[in-house]
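Undergrad: this is the structure alone, sequence omitted:
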């Protein structure tokens, strides 16, 4: 029988990227994000590349590239990612060309990811945002395979900005089955409750992207 014991608050916090990607975000709000991240004991913060560099000693700093549409030229994504790493980002969450995936052009998706991987080399963890709610199951599988072939470290469900929606347990389960533990799986987009977070972790998520980290963590037991 599977262990049904819920994870503790600290165990969940250790998997959270505490996120602020709103276009109207201010430097003061980023400072507040860092302070809250430290208080909550989360793993990382994730901010827009224009907010870098960020003083966040003791925290991993993540950022995004080609965000949120993915319709940037691959070379632009690569340059954005490289600059972000130069400015202190340790992790980069890139958005694929979702339209290429919808059209079944997985070679283009592969090339896009390879360009960003080569731009940052081994200097940063690369998470590949696939926008799973906009894709068929077949496309989710093929894009995850492309991410692995291209040298991605994680596959990630969503930007949180797509009208099709955010993370789902079904997509996370499919992604986790496809990468088989060789890559991490980050669930993000619309995760606002402990129940939703627990369901995604049970489905195979190894990282969570949350903007409502405090509220989500409050629903998990302390011990």
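TA: Received the coordinates, thanks. Note that this is a predicted model, so its numbers are computed, not measured.

Undergrad: going forward, measure contacts between C-alpha atoms and count neighbours the same way
TA: Will do.

Undergrad: tell me which helix or strand residue 126 sits in.
TA: According to DSSP states H and E, residue 126 maps onto strand 125-129.

Undergrad: and the contacts of the helix or strand just after that strand?
TA: Using DSSP H and E, the helix or strand that follows strand 125-129 in sequence is helix 137-150. Outside helix 137-150, the residues that touch it by Cα atoms under 8 Å, 6 or more residues apart in numbering are 101-102, 104, 106-107, 109-111, 113-114, 117, 128, 130, 132, 155, 171, 174-175, 178-179, 183.

Undergrad: stretch 61-78 too?
TA: In this structure, residues lying in contact with stretch 61-78 by Cα under 8 Å, 6+ apart are 17, 44-49, 54, 80-81, 84, 88-98, 112-113, 115-120, 159, 161-162.

Undergrad: structure B:
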């Protein structure tokens, strides 16, 4: 079934993580998120605290971004500071090299360090396009064991690519009945967003939110069949 515009909006982390982003652009992002009914805004840690009127919009930020090749203590310190500065949610990047070395226990340990430093919700970015199916499963299991709330496909910065339906399906099959699944990276139209939701995504990271939502308009005379909010 196709998800309605309003229900889809409530699954969106409206995102601005460009390296040259300005505070004025973040203010515009917040205003647009409120207008569109997005669930949250996701910005770089340096943009915290957000002083614009948020209304019901949550604040998310990133940690260990985008490479994940930071020490566990550095990631934990970053998460702690972002939490102190008002982040409701932290999206951390794992060290995927640890998975490639067959060390999921080390991945679990770094996630746990960030979990303990985070006061809000924790999403774990596994960079699924760079992983084998077995590594995706291992990353998801490590995230669950460490107490994370979500697993997330991608940063959107890795050369291997972003979210795929296959990865989302595998993540949802592994932990989706217990953790949320966020699809992010390369989702630029309504059809792709809807496919991710059908595959099991319960949150979407979008930078072009308006264009994606506009694609939901008029697809079904009198309105689409809605799935409702995931939250």
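TA: Sure thing, it's come through. These figures come from a predicted structure and were not determined experimentally.

Undergrad: report the TM-score for the pair.
TA: In this superposition the chains share a TM-score of 0.96, using TM-score structural alignment, normalised by the length of structure 1; 217 aligned residues with a Cα RMSD of 0.9 Å.

Undergrad: just the buried residues of the contacts of stretch 61-78 of structure 1.
TA: Neighbour-count burial (16 or more other Cα atoms under 10 Å) applied to these gives 17, 44-49, 54, 80-81, 84, 88-98, 112-113, 115-117, 119-120, 159, 161.

Undergrad: ok, back up a step: which of the contacts of stretch 61-78 of structure 1 fall in strands?
TA: Under the assignment DSSP state E, these contribute 17, 44, 45, 46, 47, 91, 92, 93, 94, 95 to strands.

Undergrad: helices along structure 1, start to end?
TA: Along structure 1, counting by DSSP state H, helices occupy 9-13, 27-40, 74-86, 98-102, 106-120, 137-150, 169-179, 194-203, 213-217.

Undergrad: can I get those helices in JSON lines including distance to residue 21 of structure 1?
TA: Converted to JSON lines, the helices of structure 1 look like this (distance: least, Cα to Cα, whole Å):
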{"stretch": "helix 9-13", "distance to residue 21 of structure 1": "19"}
{"stretch": "helix 27-40", "distance to residue 21 of structure 1": "10"}
{"stretch": "helix 74-86", "distance to residue 21 of structure 1": "15"}
{"stretch": "helix 98-102", "distance to residue 21 of structure 1": "19"}
{"stretch": "helix 106-120", "distance to residue 21 of structure 1": "20"}
{"stretch": "helix 137-150", "distance to residue 21 of structure 1": "23"}
{"stretch": "helix 169-179", "distance to residue 21 of structure 1": "22"}
{"stretch": "helix 194-203", "distance to residue 21 of structure 1": "19"}
{"stretch": "helix 213-217", "distance to residue 21 of structure 1": "14"}
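
Undergrad: for residue 59 of structure 1, find the nearest of these.
TA: With Cα to Cα as the criterion, residue 59 of structure 1 lies closest to helix 27-40 of the helices of structure 1, at 7.5 Å.

Undergrad: so what secondary structure elements neighbour the closest one?
TA: Helix 27-40 of structure 1 is packed against strand 16-20, strand 44-47, with contacts defined by 3 or more Cα pairs under 8 Å, 6 or more residues apart in numbering; DSSP states H and E.

Undergrad: turn those strands into TSV, including distance to residue 139 of structure 1.
TA: Shown next, in TSV, are the helices and strands packed on helix 27-40 of structure 1 (distance: least, Cα to Cα, whole Å):
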stretch	distance to residue 139 of structure 1
strand 16-20	26
strand 44-47	27
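
Undergrad: can you give me the neighbour number for residue 104 of structure 2?
TA: By the measure other Cα atoms under 10 Å, the count of residues near residue 104 of structure 2 is 21.

Undergrad: counterpart of it over in structure 1?
TA: Here residue 104 of structure 2 is matched to residue 106 in structure 1, going by TM-score structural alignment.

Undergrad: only whichever of the contacts of helix 137-150 of structure 1 are buried, select them in ChimeraX.
TA: A single ChimeraX command is used to select the members of the contacts of helix 137-150 of structure 1 judged buried by 16+ other Cα under 10 Å:
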select :101,102,106,109,110,111,113,114,117,128,130,132,155,171,174,175,178,179,183
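
Undergrad: return the distance of the match of residue 104 of structure 2 relative to residue 149 of structure 1.
TA: Distance of residue 106 of structure 1 to residue 149 of structure 1, computed by Cα to Cα, to the nearest Å: 11 Å.

Undergrad: and residue 58 of structure 1, by the same measure?
TA: 32 Å.

Undergrad: go on, residue 107 of structure 1?
TA: 11 Å.

Undergrad: over to residue 120 of structure 1?
TA: 16 Å.

Undergrad: now do residue 101 of structure 1
TA: On the measure of Cα to Cα, residue 101 of structure 1 and residue 149 of structure 1 end up 15 Å apart.

Undergrad: same check on residue 130 of structure 1?
TA: Going from residue 130 of structure 1 to residue 149 of structure 1 by Cα to Cα gives 15 Å.
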